[in-house]
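Enquirer: just to be clear, the model below is a prediction. Sequence and coordinates:
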Amino acid sequence: MSRSTTLQLIAAAITIAVLAVLHQGLDWFFHLMSVDYALGVMTGAVVVLLVWFYEDRKDRLSRAVGDIPSAEQQRARHSIDL
């Protein structure tokens, strides 16, 4: 067996072990929570991810179009020029 194959097998075994521990830990954690708390956490996570996705997409589109840089970027460029 080559060195890269051995390293890939070790990495796969470590990944499986980490996922198994994570699964057991999250299962224990969610059984301790109430349903309202779990729904609040999931709702908050979804809202944060949606806002993050929206802002990232807006930023990528403005860079693709060659839009005017934001004031924060302009401020950083001016301070670098000084």
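Expert: Structure received.

Enquirer: alpha carbons only for contacts and neighbour counts from here, please
Expert: Will do.

Enquirer: what lies in contact with stretch 25-34?
Expert: When contacts are defined by C-alpha atoms under 8 Å, 6 or more residues apart in numbering, stretch 25-34 is touched by residues A38.

Enquirer: show me how far it is from its chain's centre.
Expert: 22 Å (C-alpha atoms, centre = their mean, to the nearest Å).

Enquirer: one more: stretch 47-60?
Expert: Using C-alpha atoms, centre = their mean, the offset of stretch 47-60 from its chain centre is 12 Å.

Enquirer: do stretch 55-72 as well
Expert: For stretch 55-72, the distance to the chain centre is 20 Å (C-alpha atoms, centre = their mean).

Enquirer: ok, now stretch 8-25?
Expert: 19 Å.

Enquirer: pull the number of nearby residues for Q8.
Expert: As a burial measure, Q8 scores 11 neighbours (other C-alpha atoms under 10 Å).

Enquirer: check G40 too.
Expert: Other residues close to G40 by other C-alpha under 10 Å number 11.

Enquirer: before we go on, here's another structure to hold up against the first:
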Amino acid sequence: MKYLIIILSIAALASVAGGFIFETEYSQKMIGFGVAGLFFLVFPLFSYYRWKDKKFSDYMLTKENLEKMREKGKENKY
């Protein structure tokens, strides 16, 4: 998965760069496909890859998590 994300990122960025560098009749389409690839393929795959083993409840502001944050704040005071 990691290598797929890297390859797709490089391909999308190369498409955008190629669209700016090469003056062809379809250079704006290259830029558009590169941006769309980043937006619709690379970013969702990256987000899924980074968050797949995380618990959503760890990032919610529940009473238990607020208490943990308050306890850590008291311990870290100078």
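Expert: Looks like it came in fine. Values in this document were obtained by computation on a predicted structure and should not be read as measured data.

Enquirer: TM-score for the pair, please.
Expert: The TM-score (TM-score structural alignment, normalised by the length of structure 2) is 0.37; 38 aligned residues with a C-alpha RMSD of 2.4 Å.

Enquirer: check which helix or strand covers I80 of structure 1.
Expert: Counting by DSSP states H and E, the element that carries I80 of structure 1 is helix 71-81.

Enquirer: what helices or strands is that helix leaning on?
Expert: Helices and strands touching helix 71-81 of structure 1, as assessed by 3 or more C-alpha pairs under 8 Å, 6 or more residues apart in numbering; DSSP states H and E, are absent.

Enquirer: and that helix, what's buried?
Expert: For helix 71-81 of structure 1, burial by neighbour count (16 or more other C-alpha atoms under 10 Å) applies to no residue.

Enquirer: now it, how far from the centre of its chain.
Expert: 28 Å.

Enquirer: identify all contacting residues around it.
Expert: Contacts of helix 71-81 of structure 1 (C-alpha under 8 Å, 6+ apart): none.

Enquirer: longest single helix anywhere in structure 2?
Expert: As assigned by DSSP state H, the longest helix anywhere in structure 2 is helix 2-21.

Enquirer: and the next helix or strand after that helix with helix 2-21, angle?
Expert: On the C-terminal side of helix 2-21 of structure 2, the closest following helix or strand by DSSP H and E is helix 27-37. With axes from the mean of the first three to the mean of the last three C-alpha atoms, to 10 degrees as the basis, helix 27-37 of structure 2 and helix 2-21 are set at 150 degrees to each other.

Enquirer: mind listing what's buried along helix 27-37 of structure 2?
Expert: For helix 27-37 of structure 2, by 16+ other C-alpha under 10 Å, it's S27, Q28, M30, I31, G32, F33, G34, V35, G37.

Enquirer: would you mind measuring from the third one to L66 of structure 2?
Expert: With distances defined as C-alpha to C-alpha, to the nearest Å, the gap from M30 of structure 2 to L66 of structure 2 amounts to 48 Å.
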